[in-house]
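**Q** Return a 3D structure for these sequence lines:
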Amino acid sequence: MKFEYDPSADALYVRLGKAKILESEQVQPGIILDFNEAGKVVGIEVLSVSERST
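**A** Model prediction:
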């Protein structure tokens, strides 16, 4: 598992494995899931992180 934060984009990305990303889907505003070819989540992107944290 790998965490990356981009302060200029205010975005957090969590990579759950090394599998190739086949498709992505926005499941809520600012929350994007990346899926591999088996349909399993391999990445999570959270936009506007500073607005979501307390």
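
**Q** make it CA atoms for all contacts and neighbour counts henceforth
**A** Fine.

**Q** which is the next helix or strand following the helix or strand harbouring residue 24?
**A** Secondary structure from DSSP states H and E places residue 24 in strand 23-28. On the C-terminal side of strand 23-28, the closest following helix or strand by DSSP H and E is strand 31-35.

**Q** Taking strand 23-28 as reference, get the angle to that following strand.
**A** Orientation check (axes from the mean of the first three to the mean of the last three Cα atoms, to 10 degrees): strand 31-35 against strand 23-28 gives 150 degrees.

**Q** And this one, please, so the two structures can be compared:
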Amino acid sequence: MKITYNPEVDILRIILINVPIEDSDEQKPGIILDYDEDGNMIGLEILDASKIIDNPRLLEYSIYT
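**A** Prediction:
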């Protein structure tokens, strides 16, 4: 998984699987889901991220076992 934030365009991108994007769909305004050729969701983009997320530059990561 890879998470990037571009402050110049205010987009937060979460890549779940690094494969080519076959299709994208805007599920809700500003939330774009990316799919592979088999229709599996492989990532998502949040447009205007700073308006939705308190601090898109802050990353918290937790693993529960």
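
**Q** Any chance you could compute the TM-score here?
**A** TM-score for the superposed chains, counting by TM-score structural alignment, normalised by the length of the first structure: 0.92, backed by 54 aligned residues with a Cα RMSD of 0.8 Å.

**Q** re the thing from before, by contact count, what packs against the strand holding residue 24 of the first structure?
**A** If you count contacts as 3 or more Cα pairs under 8 Å, 6 or more residues apart in numbering; DSSP states H and E, strand 23-28 of the first structure packs onto strand 31-35.

**Q** got a list of contacts for the strand it packs on?
**A** With Cα atoms under 8 Å, 6 or more residues apart in numbering as the test, strand 31-35 of the first structure has contacts from 21-27, 41-47.

**Q** mean deviation of it from the second structure?
**A** Strand 31-35 of the first structure, aligned to the second structure and superposed, deviates on average by 0.3 Å (mean Cα distance after the TM-score superposition for the first structure).

**Q** Whichever helix or strand comes after that strand versus strand 31-35: what angle between them?
**A** The helix or strand immediately downstream of strand 31-35 of the first structure is strand 41-47, counting by DSSP H and E. Interaxial angle, strand 41-47 of the first structure versus strand 31-35 (the same axes, to 10 degrees): 160 degrees.
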